[in-house]
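Enquirer: Make a model of this:
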Amino acid sequence: MSEDFGMRVSVLASSSSGNATYIETPEHKVLVDAGFSGQRLAAMMASIGRNLSDVDSLFITHEHSDHCRGLGVLARRYPKLAVYANAPTLAALPASLGKLPADQLHVFDRGATLSLGDLDVESFGVSHDSAAAQFYQFHHDDHAFAIVTDTGYVSDTVAGTIRDADAYVMECNHDIDMLRQGPYPWPLQQRILSDTGHLSNEDGADAIMDVIGLRTKRVYLGHLSPHNNFKSLAHATVADLLMQQGLGVGHDFELYDTDPEVPDPLFTVGA
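Expert: Predicted coordinates for the structure are as follows:
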């Protein structure tokens, strides 16, 4: 029997240019999204001391390229890799991914829970301009890790599903002023600001306030736009808003930044 070291996580990269998160338990090694080339994902995994060939499951959130760019390469290169997504997402995957092995694709519906031995994976729908975007909460030995990005708002249902997790990746895509004064055309600005767009720094802070609980120890700020945000700005904005509400940033829990290219170190969920 393998030693139970808990559930470990590394946000390999997170931004509007590409996303991938690695999660491991004693029995499983999984990825959420593959928004980079196979070569880049392999390098990211190597940088945290892990091998991409050991990953047994890949959970796709939606069909946008910054979340599925490497899916085709990985599925063809690793024939034992199981790929999970809901049916509308599987149907909407871009043709640029190439032919996907049908026996490796598995339908995982919104609102369902998949049990993989020592890892339970809970899916939930979000509001985004895609076929049927869904994100995931991972459970191992009474500890939980949730990812919420690519949504225009966090509904009461989603908040109730992920409340009081040990750790989160929460979207802080843009600073509203930077977005309005930046290079994006008006229709794109409106899309990002809509209920099917992305969470701003303030929206992300509000969502964190709504879901954080006594066992929450880590919150990672994710999916930052390279054109409409900065790490320092997102971090300062969220920390200030949380502290205004009396939440113990730096004491009861820590805020962490994610990077568009450099993986965050592995951490043990709940430790």
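
Enquirer: Every contact and neighbour count from this point should use C-alpha atoms.
Expert: Will do.

Enquirer: Centroid-nearest residue for this protein?
Expert: With distances taken as CA atoms, centre = their mean, the residue of the chain nearest its centroid is Ile147 (4.2 Å).

Enquirer: Strands of this structure, start to end?
Expert: Assigned by DSSP state E, the chain shows strands spanning 8-15, 18-24, 29-32, 57-59, 82-85, 105-107, 113-116, 119-125, 134-140, 143-148, 167-171, 218-222, 254-257, 267-268.

Enquirer: The longest one - contacts with which helices or strands?
Expert: Based on contacts counted as 3 or more CA pairs under 8 Å, 6 or more residues apart in numbering; DSSP states H and E, the elements that strand 8-15 packs against are strand 18-24, strand 267-268.

Enquirer: Let me know the angle separating the longest helix along the chain from strand 218-222.
Expert: For the chain, the helix that runs over the most residues, judged by DSSP state H, is helix 231-244. Put simply, helix 231-244 runs at 140 degrees to strand 218-222, going by axes from the mean of the first three to the mean of the last three CA atoms, to 10 degrees.

Enquirer: Would you mind pulling the contact partners of helix 231-244?
Expert: 172, 174-175, 201-202, 204-205, 209, 221, 224, 248-249, 255-258 (CA atoms under 8 Å, 6 or more residues apart in numbering).

Enquirer: Now the second one, please; I'll put the structures next to each other:
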Amino acid sequence: MRMCSIASGSSGNCIYVGSDNTHLLVDTGISKKRIEEGLKTLDLKGNDLNGILITHEHSDHIQGLGVFSRKYQIPIYATKGTLEGIKSYSGLGKMPEGLYHPIHTDEPFTLGDIDIHPFEISHDANEPAGYRLECGAKSVAVATDLGKYDSYTVKNLQNLDAVLLEANHDIHMLEVGGYPYYLKQRILGDRGHLSNELSGQLLCDILHDNLKHIMLGHLSKENNYAKLAYETVKLEVTLADNEYKGENLDMFVASRDSVSEIITV
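Expert: Model prediction:
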């Protein structure tokens, strides 16, 4: 399996996950042109894609969905609530019949040779979902837009080979920054976003010897920066009561503007 971030951040998200035979996107929150350029670095074209998995209907996750999926006739998979949100998005445009496929959290389905396990996440959207994807004995997951996590989240992220994990904001930067009070409360709330510290704590709960690749993503442009997210998560792991040390992790921060390195498991 391969996983690669084409874009990850509060301004737009698009993640590629695939095998030799099956090619998927998780979210299309950037322009069609940028998605195509990202796929090109993977030696892929839009026609090669087997499906688009949408986590939720916020614009930074579906901005390019209408134009891109229309052009290549790519099936769209999302929960019923998310599909309703997508259909009400003003930038979607008229969609052909038959592209929408409703799915349910905790009900796995298969595309090509990849088994997909949607799981509930806590975010202020209609019916948001994270995704765990498995091919043979290998598994990866995309877990962003988590206001909080619990044992259910941890269960869905156990025994992974690679993970894209949200490290959205530094709490201090957010608290002293220029966002209005209501927005700060939303981000800090149980249906908002994971802070760097919480990201590190969640990582501690899912770390095991075979989790070889960790990508931190969905960073806030205003309330975080890459080095701070990286160092904070690393420190959380080092200080936690486990045998792992932050400096030993194969971890990097996904960029909002450029394609990440390709993770192969």
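
Enquirer: Superposing both, give me the TM-score.
Expert: A TM-score of 0.95 describes the superposed chains when it is computed by TM-score structural alignment, normalised by the length of structure 2; 261 aligned residues with a CA RMSD of 1.2 Å.

Enquirer: ok so, going back, so which of the strands of structure 1 comes closest to Ser155 of structure 1?
Expert: Between Ser155 of structure 1 and those, the shortest gap by CA to CA is with strand 119-125, which sits at 9.6 Å.

Enquirer: can you count the residues close to the counterpart of Ile23 of structure 1 in structure 2?
Expert: The alignment partner of Ile23 of structure 1 in structure 2, by TM-score structural alignment, is Val17. For Val17 of structure 2, the count of nearby residues is 22 (other CA atoms under 10 Å).

Enquirer: same thing with Pro108 of structure 2?
Expert: If you count neighbours by other CA under 10 Å, Pro108 of structure 2 ends up with 15.

Enquirer: what sits against the aligned residue in structure 1 for it?
Expert: In structure 1, the residue paired with Pro108 of structure 2 is Thr113, using TM-score structural alignment. By CA under 8 Å, 6+ apart, the contact set of Thr113 of structure 1 is 120-123.

Enquirer: quick one: Thr113 of structure 1 from Ser57 of structure 1, how far?
Expert: 15 Å (CA to CA, to the nearest Å).

Enquirer: who wins for proximity to Gln181 of structure 1 among the strands of structure 1?
Expert: The nearest among the strands of structure 1, by CA to CA, is strand 8-15 at 19.9 Å.

Enquirer: Using neighbour counts, pick out the buried residues of the closest one.
Expert: By 16 or more other CA atoms under 10 Å, the buried positions in strand 8-15 of structure 1 come out as 8-15.

Enquirer: again, but for stretch 21-36 of structure 1
Expert: Buried residues in stretch 21-36 of structure 1, counted by 16+ other CA under 10 Å: 21-26, 28-36.

Enquirer: Also stretch 182-199 of structure 1?
Expert: 189, 192-199.

Enquirer: Give the closest residue to whatever residue of structure 2 lines up with Ala205 of structure 1 in space, chain neighbours not counted.
Expert: Using TM-score structural alignment as the criterion, Ala205 of structure 1 maps onto Gly200 of structure 2. What sits nearest to Gly200 of structure 2 in space, not counting adjacent residues and going by CA to CA, 6 or more residues apart in numbering, is Val233, at 4.2 Å.

Enquirer: Kindly report the same for Val55 of structure 1.
Expert: Counting by CA to CA, 6+ apart, Val55 of structure 1 lies nearest to Lys29, which is 4.8 Å off, once chain neighbours are set aside.

Enquirer: Could you check how far the one you found is from Ile48 of structure 1?
Expert: According to CA to CA, Lys29 of structure 1 and Ile48 of structure 1 sit 13 Å apart.

Enquirer: Quick check: the aligned residue for Val238 of structure 1 in structure 2?
Expert: Per TM-score structural alignment, the equivalent position to Val238 of structure 1 in structure 2 is Val233.

Enquirer: Look up how far Ser260 of structure 2 lies from its match.
Expert: To Ser260 of structure 2, Val233 of structure 2 is 19 Å away according to CA to CA.

Enquirer: Between the two, tell me which one has more neighbours.
Expert: Neighbours per residue, other CA under 10 Å: of Val233 of structure 2 and Ser260, the larger number sits with Val233, 24 against 21.

Enquirer: Tell me the spacing between that one and Glu261 of structure 2.
Expert: For Val233 of structure 2, the distance to Glu261 of structure 2 - CA to CA - is 20 Å.

Enquirer: repeat for Thr144 of structure 2
Expert: Noted for Thr144 of structure 2: a distance of 19 Å to Glu261 of structure 2, by CA to CA.

Enquirer: Same check on Gly64 of structure 2?
Expert: According to CA to CA, Gly64 of structure 2 and Glu261 of structure 2 sit 22 Å apart.

Enquirer: Which residue of those two possesses the greater neighbour count?
Expert: More crowded of Gly64 of structure 2 and Glu261, by other CA under 10 Å: Gly64, with 24 against 14.

Enquirer: Just list the residues touching the more buried one, thanks.
Expert: Gly64 of structure 2 makes contact with 28-32, 92, according to CA under 8 Å, 6+ apart.

Enquirer: ok, those residues in structure 1: which stay?
Expert: Retained in structure 1 by both residues aligned by TM-score structural alignment, their matches' CA atoms under 8 Å are the following of the contacts of Gly64 of structure 2: 28-32, 92.

Enquirer: Pick the one among these closest to Leu160 of structure 2.
Expert: Thr28 (23.6 Å).
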